[in-house]
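Visitor: Any chance you could fold what I've pasted below:
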Amino acid sequence: MSEFHPTAEAEAASIISDHAARGAALAVVGGNTRSGFGNAVAAEAVLSSRGLAGIVAYNPGEMVMTARAGTPVAEIEAALAEGGQMMTFEPMDHRALMATEGEPTIGGVFAANVSGPRRFVSGAARDSLLGVRFVNGRGEIVKAGGRVMKNVTGLDLAKLMAGSHGTLGLLTEVTFRVPPRPKTEETIVVTGLNDAEAARAMAAAMALPLEVSGAAHLPLTVGWSFLDGKLPRGEATVLRIEGLAGSVSVRAKKLAAAMSRLGSVTHLAEDDSRRLWREIRDVKPYCDGTMRPIWRVSVAPGTGHQLVAALRLEAGVDAYYDWQGGLVWMRMESEPEGDVLRRYIHALGGGHATLLRATPAHRATTPAFQLQPEAVALLSARVKEKFDPAGIFNPGKMA
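Guide: Coordinates of the predicted model:
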């Protein structure tokens, strides 16, 4: 399969125009660190944004950055660290989980709407996106949004590109918010709660006026794998506090006092806290070098543990919880069990299950994305037709 690495928008537009004229499918990628995600459909060539790299504009005082889509995430993070700022949505690094190589790119982050532990209080990657430039399926260069929130129509179009997985166009440039990075953080660890008790504890913590920015539950089967086994033995319910040092200290003490009524409480200082949440973000327990199916399941926070309990009656499953229980990372022992999983999700009030990792054979028989209601599916098809009338972009990644 041939690969294209354009270094200019016009070059990318020419490549896309040629393939559209011939009806030849293109696999649109950034750093290709999520290789294998989706349901495989043959493409004639790979079109990568990696050649479209570099930070275009960044003034920390404006709290906005513009970068070309192929810019490595590491370069973005280094510049933001120097400016005392961050990507508030904490994008995960998929390489260890998916057993891939390459460099994650900022365009890939937004194209997949990659969002980590802070998402449930600060929003997804999509919510930080202010503007984009992209090439649509006709080979036309499109600009939407900008560095300030004025053009509502353009802003909506920018957000439409986030999470489209390259099915609507090739992102060439993104503009996004970069708020100040917290000066420090601390994590409260509550030990000994089962899944249901942990769900209630996380809800109680979020109801307190303490600005908890991370809430996850790590059952006994996975807790040992974090921080090289430094967490207290047993189930761990972890709650993060961020901000100025004095404020963090006061709020962490109040949170610990409230949680001590529910279980044994310990504290993680800044370095261990940062490392723990990176490992939660990057799904460390399941970076096991296997191809056992991995599901990323989004449900109401109070139903995540019910879903896992129900599945254990019919399938071999291991799981842990982020987003106050609303995000369930799930590893199946052998088969994906997609029909069973989605049946229980529907019975518990709905949600989304995305098959992130699986063997090619399992991908051939299990839809990777949650099936859309008929009305939404019709609308999505119309949007796809407008952006990519020849249907050449990422045919296996229709969300």
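Visitor: C-alpha only now, for contacts and for neighbours.
Guide: OK.
Visitor: Tell me where the stretch 251-399 of the chain has helices.
Guide: Using DSSP state H, counting those that start in this stretch, the helices of the stretch 251-399 of the chain run over residues 270-281, 304-311, 338-347, 360-365, 374-387.
Visitor: Output those helices as JSON lines; include the columns mean neighbour count.
Guide: Listed next are the helices of the stretch 251-399 of the chain as JSON lines, based on neighbours: other C-alpha atoms under 10 Å:
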{"stretch": "helix 270-281", "mean neighbour count": "18"}
{"stretch": "helix 304-311", "mean neighbour count": "19"}
{"stretch": "helix 338-347", "mean neighbour count": "16"}
{"stretch": "helix 360-365", "mean neighbour count": "14"}
{"stretch": "helix 374-387", "mean neighbour count": "13"}
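Visitor: With residue 110 as the reference, measure out to residue 368.
Guide: Between residue 368 and residue 110 the computed distance is 19 Å (C-alpha to C-alpha, to the nearest Å).
Visitor: more neighbours, those two?
Guide: In terms of neighbours (other C-alpha atoms under 10 Å), residue 110 is the more surrounded of residue 368 and residue 110; the figures are 29 against 25.
Visitor: For the more buried one, give its distance to residue 183.
Guide: 26 Å.
Visitor: Let's see this one next, to set against the first:
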Amino acid sequence: MKPKTETELAEMVAGLSHPVRIAGGGTRGIGGPDATIHTVGLSGINLYEPGALTLVAQAGTPLAEIEAALEAEGQQLPFEPMDHRGLLGTGGEPTIGGVVAANISGPRRIQAGACRDFLLGVRYVDGNGQVIKNGGRVMKNVTGYDVVKLMAGSWGTLGILTEVSLKVLPKSESTATLAVQVSDAEDAVQAMSAALKSPFEVNGAAYDPQDGRTFLRIEGFSDSVSYRLGQLRSVLTGCGEVKEIPDPAGLWQDLRDVKPFQGLDGDVWRISVKPSAAPEVSRRLAADQLLFDWGGGLIWARVSQGTDLRARLGAFDGHATLVRAGADTIETLGQFQPEPAEVKALTRGLRQRFDPRGLFNPGLMG
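Guide: Next up is the predicted model:
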């Protein structure tokens, strides 16, 4: 099912008698019911005001189309959304609705914020087939909720996005990256922590254990970047040998898209932790391959197929998401970290209000 208008989608949902899977560009390959509603027909930029740093687009609009429009005006999506296709071995075309629905955010999140932080408004179709506009008419079943924040990261379980409004920002005039040679995860996190605590506005902090280097990015006006880069070198004194990466754009794209894992066998997990806990958590993972982002707050882990990484980790302050695995493993372990009983009850209550018939992506998030 591929509706071409919001009205057509609303009528389609109102007439549903069975659950459906919600799909954007098909790049994530999530499981669920065979019956699928594809939002790619809802495409196009409805409003773009560069002077107001505001863009409004239909949910099925290709991300590439949006990035091209922004590039022409010297602007960008500040949250640097990841492209999952190389990691997952999928095709399709990422859409802005899919980015918002999964709250996809890249390395710049540690300084700029996540996708949800730049989301100004949404339109969506709820489980009753009603069109809801955040900030417009208020339906009694959503009164009191921050709908924008709820929809970002809900993975289509609360409603089908039809339109998103986003704040955008100017692209930086200059970018520079320092690489610090470190001996282990403790040294890497120490270097990243020192850089991020400094006043020099580091907006990328990643560590590749296989490469043995920590990468730190600064962006802004050329003179400012040059000054801050010099100051950051002083901050990193004693952390290891420091060198500047001559052309860092490709490096950060590779880190964003977890390129070191691409084309390799095994399951891929995404673990969110406190940066200070990253070294200990990474040891407990006993993974074949690791990659740190967000100053150590995000750990990518590649392990043998079928590994229950949550059981291996045991209790820890964070959550582990299964990003890539076979269908049997996903069905057995679940893609998302199981919620505590009280949170699960809250989630169930929200779904009952937004999707009372249980139509959208059932079973995806517990």
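Visitor: Got a TM-score for the two of them?
Guide: Scored against TM-score structural alignment, normalised by the length of structure 2, the superposed chains reach a TM-score of 0.95; 361 aligned residues with a C-alpha RMSD of 1.7 Å.
Visitor: Next, format the helices of the stretch 251-399 of structure 1 as TSV and append distance to residue 327 of structure 1.
Guide: Below are the helices of the stretch 251-399 of structure 1 laid out as TSV (distance: least, C-alpha to C-alpha, whole Å):
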stretch	distance to residue 327 of structure 1
helix 270-281	11
helix 304-311	7
helix 338-347	12
helix 360-365	22
helix 374-387	23
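Visitor: Aligned against structure 1, show me the partner of residue 20 of structure 2.
Guide: Matched by TM-score structural alignment, residue 20 of structure 2 corresponds to residue 26 in structure 1.
Visitor: That match against residue 48, yeah?
Guide: No. Judged on C-alpha atoms under 8 Å, residue 26 of structure 1 makes no contact with residue 48 at a distance of 9.7 Å.
Visitor: Looking for the alignment partner of residue 79 of structure 1 in structure 2.
Guide: Aligning on TM-score structural alignment places residue 79 of structure 1 opposite residue 69 in structure 2.
Visitor: hmm, back to that, would you tell me which of the helices of the stretch 251-399 of structure 1 gets closest to residue 396 of structure 1?
Guide: Judged by C-alpha to C-alpha, the one of those that comes nearest to residue 396 of structure 1 is helix 360-365, at 10.2 Å.
Visitor: The closest one: average distance to aligned residues in structure 2?
Guide: Once fitted to structure 2, helix 360-365 of structure 1 is off its aligned match by 1.3 Å on average (mean C-alpha distance after the TM-score superposition for structure 1).
Visitor: Specify, as a residue range, where that helix falls in structure 2.
Guide: Against structure 2, helix 360-365 of structure 1 falls on residues 327-332 (TM-score structural alignment).
Visitor: can you give me how far that stretch is from the chain middle?
Guide: Distance of stretch 327-332 of structure 2 from its chain centroid, counting by C-alpha atoms, centre = their mean, to the nearest Å, is 22 Å.
Visitor: cool, and stretch 268-285 of structure 1?
Guide: Distance, centroid of stretch 268-285 of structure 1 to centroid of chain: 16 Å (C-alpha atoms, centre = their mean).
Visitor: Of all residues in structure 1, which one is nearest the centre?
Guide: By C-alpha atoms, centre = their mean, the mean C-alpha position of structure 1 lies nearest to residue 114, the distance being 2.6 Å.
Visitor: Quick check: the residue mapped onto that one from structure 2 vs residue 79 of structure 2, distance?
Guide: Residue 114 of structure 1 maps onto residue 104 of structure 2 when the alignment is built from TM-score structural alignment. According to C-alpha to C-alpha, residue 104 of structure 2 and residue 79 of structure 2 sit 8 Å apart.
Visitor: And for residue 20 of structure 2?
Guide: Separation of residue 20 of structure 2 from residue 79 of structure 2 (C-alpha to C-alpha): 29 Å.
Visitor: Show me what residue 171 of structure 2 lines up with in structure 1.
Guide: Residue pairing (TM-score structural alignment): residue 171 of structure 2 is matched to residue 181 of structure 1.
Visitor: what's around its match, how many residues?
Guide: 16.
Visitor: now swap in residue 258 of structure 2 and tell me
Guide: Look at residue 258 of structure 2: counted by other C-alpha under 10 Å, it has 20 neighbours.
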